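Chemist: could you work out the structure for the sequence below:
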Amino acid sequence: MKKTAEKTFSTGEFAKLLEVNKDTLLYYDKIDLFKPAGTFDNGYRYYTFDQFDQFVAIQSLRAVELPIKELKTYFDAPNIQSLQQLAMEQQEKVAREVLKLQDIQFFLEQTVALTKEMKEISIGEVLIKPLAAEPVVYSEEKMDWSISMEDLYEQSTTFFKKLGVKSTAAYGIVYSKEDFSKEETERESYLFCRLDDPSAKIKPAGDYAIIYHQGPYDELSQTFATLLTYLEKEQLELDGDIYEEYLLHSIVAKEEKDYITKVSAKVKRLA
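Modeler: Predicted structure coming up:
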């Protein structure tokens, strides 16, 4: 038996002292990351209090998800320079994870908001609703509807990648009020995304006319006509851009006939 004047702890006792699972100590021993102080004649491992700080140091780096392999290499010859390098590399990894989680959070927040909204809508009916100001990003290039669907998809994908947005929970097509008064084939349109971004413009607060369309894209013209007829009847006029927003189309419906599109535009009373 190895002689020691120090107080010794069994594996279970040391695990309790450190507030970890006993299996953690056994695993660290197996991979040669943190070994017991010694072994009694009966084969049982023992630890000493002097090892407490060393284990805490290992757990500190494990807490920031440093890989076991890198931990073993570092603790072979721990030093300030190596620790700084490890911390900087892990900091970059964490930053990427934070961005990933922010994107997930953005998608889920939009999805919750939109699903709540979709439960309360009336298809084909116009309502006037006050909306707060919000940031909106427009694409730099206008949509070219003469190109193939594959090219249109590529155009929209490029726009979202540039913004770092992987979800499609808050996007659509936007028209200026001047272009909206033109024939459908002559209108200029741009992609937009509701997103707080340095390149965003502020969509102004005010009263908005809102109408929900259910069905294919090529039937939207009738919904636009319904909106304009309503505005004329109520002596209202367009006072800003027109937004054609796609509400979780393929996520909540298998067929295009069940897709729901939200059309909204800032309005004001005729002078």
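
Chemist: going forward, measure contacts and count neighbours with C-alpha atoms only.
Modeler: Will do.

Chemist: and the longest helix seen in the chain, how far out from the chain middle?
Modeler: If you go by DSSP state H, the chain has its longest helix at helix 80-118. Mean-position distance between helix 80-118 and its chain equals 8 Å (Cα atoms, centre = their mean, to the nearest Å).

Chemist: which SSE is immediately downstream of it?
Modeler: Moving toward the C-terminus from helix 80-118, the next helix or strand (DSSP states H and E) is strand 127-131.

Chemist: not counting that next one itself, show me its contacts.
Modeler: Ala205, Gly206, Asp207, Tyr208, Ala209, Ile210, Ile211 (Cα atoms under 8 Å, 6 or more residues apart in numbering).

Chemist: go ahead and confirm the second one touches Lys266.
Modeler: Yes. Under the contact definition of Cα atoms under 8 Å, Gly206 touches Lys266, with a separation of 6.5 Å.

Chemist: here is a second sequence; please produce its structure as well for comparison:
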Amino acid sequence: MSNRKIKYFTTGEFAKLCKVNKQTLIYYDQIGLLSPAMKDEKDYRYYSIAQYDFFSVIELLKAVGMSLKEIQTYMANKSPHHFLQLMQQQKEVVEKKRQELRMIESMIDVKIRSTEEALHLDFDSITIQHLPEEVLYLSKNIEDSSEEQFVEAVSDFIDELYRSQLDTGHPIGAITKRDQILAGNYDNYSFLYMEQPFPREGHSYFKTIEGEVIIGYHVGTVSTIEQTYERLFAFMEEQHYRLGQYVYEEYVYDAFIKNDEEEYVTKIMLEVEKES
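Modeler: This is a model prediction of the structure:
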């Protein structure tokens, strides 16, 4: 053992080299995944520098999502051919994760941009804006649904956005038809939606109509939203507009930004047409 310092590392030294705790190495030894290069008469473990690359591959495979059991299965049948095949498979996994991270980064950018814009909004204002055509991804029809059906529809829509990678980071909004709005049924939504700035082939989308939109903001819960609609209707009449086919609602501030529901902010967009 006189040359131990040249060729071998103690468990503590090797753990420090690998940036893990000693218990990780001991556990790997116990399950037969990475055993020390040698043990002395006192059963002390010693590792060689060559085992560092072996450990690095284990950590690499763990980092891309392989379980220790899956790594053990590979180790039981390892060969240059199997290793090459494994690395190619994991490269595909990494590329998929990279795509997911790009999507997450894009979603974060949208959240940052929309929140920065909200900081400069006057929530008491009502404006008329000319909006371009926008592409939306819709849920199934939820008009006249019960509370239980509505909750289920929201859950299904979120699942679909995730499965189809259609979550763009924009808020989930709700579309209400003109007839329901005029009847005062402001929460009888027809569809949920999410804006799709970059539509992908293979999906069915809904396109909004390019044109004039009256935009206002409701601060508070849905129980008082009628008051905001009354303000919007009064403004619409003053400006000699009539209500178009759809009304769109989406949160500006919700539970992620405000603790008190009374401080939630809903953006309301009314499609309108100029009275002749």
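
Chemist: more neighbours: which of Gly206 and Lys266 of the first structure?
Modeler: Lys266 (24 against 17; other Cα atoms under 10 Å).

Chemist: for Gly211 of the second structure, give me its contacts.
Modeler: Counting by Cα under 8 Å, 6+ apart, the residues that Gly211 of the second structure touches are His130, Leu131, Pro132, Glu133, Glu271, Val272.

Chemist: need the three-state assignment for the fourth one.
Modeler: Right, the one you point to is Glu133 of the second structure. coil (DSSP: H, G, I helix; E, B strand; the rest coil).

Chemist: distance check, it against Gly169 of the second structure.
Modeler: Counting by Cα to Cα, to the nearest Å, the separation of Glu133 of the second structure from Gly169 of the second structure is 19 Å.

Chemist: so between those two, which is more surrounded?
Modeler: Neighbour count, other Cα under 10 Å: between Glu133 of the second structure and Gly169, Gly169 has more, with 20 against 11.

Chemist: can you map out the helices along the second structure?
Modeler: Using DSSP H, helices in the second structure cover 4-7, 11-18, 22-30, 50-63, 68-75, 80-118, 147-163, 178-182, 225-238.

Chemist: buried set for the last one?
Modeler: This means helix 225-238 of the second structure. Neighbour-count burial for helix 225-238 of the second structure, counted by 16 or more other Cα atoms under 10 Å, picks out Ile225, Glu226, Thr228, Tyr229, Leu232, Phe233, Phe235, Met236.

Chemist: which of the contacts of strand 127-131 of the first structure lies closest to Ile121 of the first structure?
Modeler: Ile211 (8.7 Å; Cα to Cα).

Chemist: superposed on the first structure, where does the lengthiest strand in the second structure end up, distance-wise?
Modeler: Across the second structure, the strand with the greatest residue count (assigned by DSSP state E) is strand 241-253. After superposition onto the first structure, strand 241-253 of the second structure sits on average 3.7 Å from its aligned residues (mean Cα distance after the TM-score superposition for the first structure).

Chemist: ok, and what's touching that strand?
Modeler: In contact with strand 241-253 of the second structure (Cα under 8 Å, 6+ apart) are residues 114-115, 118, 171-178, 181, 236, 263-275.

Chemist: stretch 252-270 of the first structure now?
Modeler: So stretch 252-270 of the first structure is contacted by 206-216, 224, 235-250 (Cα under 8 Å, 6+ apart).

Chemist: can I get the buried part of those residues as one ChimeraX selection?
Modeler: A single ChimeraX command suffices to select whichever of those are buried according to 16+ other Cα under 10 Å:
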select :206,207,208,209,210,211,212,213,214,224,236,237,238,239,240,241,242,243,244,245,246,247,248,249
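
Chemist: from the buried residues of helix 225-238 of the second structure, which two are the most distant?
Modeler: Ile225 and Met236 (16.6 Å).

Chemist: do you know how far Glu125 of the first structure is from Tyr212 of the first structure?
Modeler: With Cα to Cα as the criterion, Glu125 of the first structure and Tyr212 of the first structure are 7 Å apart.

Chemist: CSV for the helices of the second structure, including distance to Lys39 of the second structure?
Modeler: Listed next are those as CSV, based on distance: least, Cα to Cα, whole Å:
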stretch, distance to Lys39 of the second structure
helix 4-7, 11
helix 11-18, 11
helix 22-30, 12
helix 50-63, 14
helix 68-75, 22
helix 80-118, 28
helix 147-163, 50
helix 178-182, 79
helix 225-238, 74
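
Chemist: nearest to Tyr205 of the second structure, of the ones you listed?
Modeler: So among the helices of the second structure, helix 147-163 is nearest, using Cα to Cα, at 12.8 Å.

Chemist: buried stuff in the closest one?
Modeler: Quick answer for helix 147-163 of the second structure (16+ other Cα under 10 Å): Phe150, Ala153, Val154, Phe157, Ile158, Leu161.

Chemist: can you give the contact residues for stretch 26-37 of the first structure?
Modeler: Thr11, Leu25, Arg45, Tyr46, Tyr47, Thr48, Gln51, Phe55, Leu71, Lys72.

Chemist: which among those residues gets closest to Gln81 of the first structure?
Modeler: Leu71 (14.4 Å).

Chemist: touching, that closest one and Gln59? I think so.
Modeler: No. Using Cα under 8 Å, Leu71 of the first structure is not in contact with Gln59, being 9.9 Å away.

Chemist: between the two, what contacts are shared?
Modeler: By Cα under 8 Å, 6+ apart, no residue touches both Leu71 of the first structure and Gln59.

Chemist: what is the aligned counterpart of Gly173 of the second structure in the first structure?
Modeler: Using TM-score structural alignment as the criterion, the counterpart of Gly173 of the second structure in the first structure is Gly172.

Chemist: setting aside sequence neighbours, what's the nearest residue to its match?
Modeler: Glu245 (4.3 Å; Cα to Cα, 6 or more residues apart in numbering).

Chemist: roughly how far apart are the one you found and Met149 of the first structure?
Modeler: 18 Å.

Chemist: over to Lys69 of the first structure?
Modeler: Distance from Lys69 of the first structure to Met149 of the first structure, by Cα to Cα: 48 Å.

Chemist: what of Ala200 of the first structure?
Modeler: 27 Å.

Chemist: separation between the residue positioned nearest the centre of the first structure and Ala133 of the first structure?
Modeler: Closest residue to the average C-alpha location of the first structure: Asp103 at 1.4 Å, with Cα atoms, centre = their mean. Asp103 of the first structure is 22 Å from Ala133 of the first structure, where distance means Cα to Cα.

Chemist: again with Tyr230 of the first structure
Modeler: Distance of Tyr230 of the first structure to Ala133 of the first structure, given as Cα to Cα: 24 Å.
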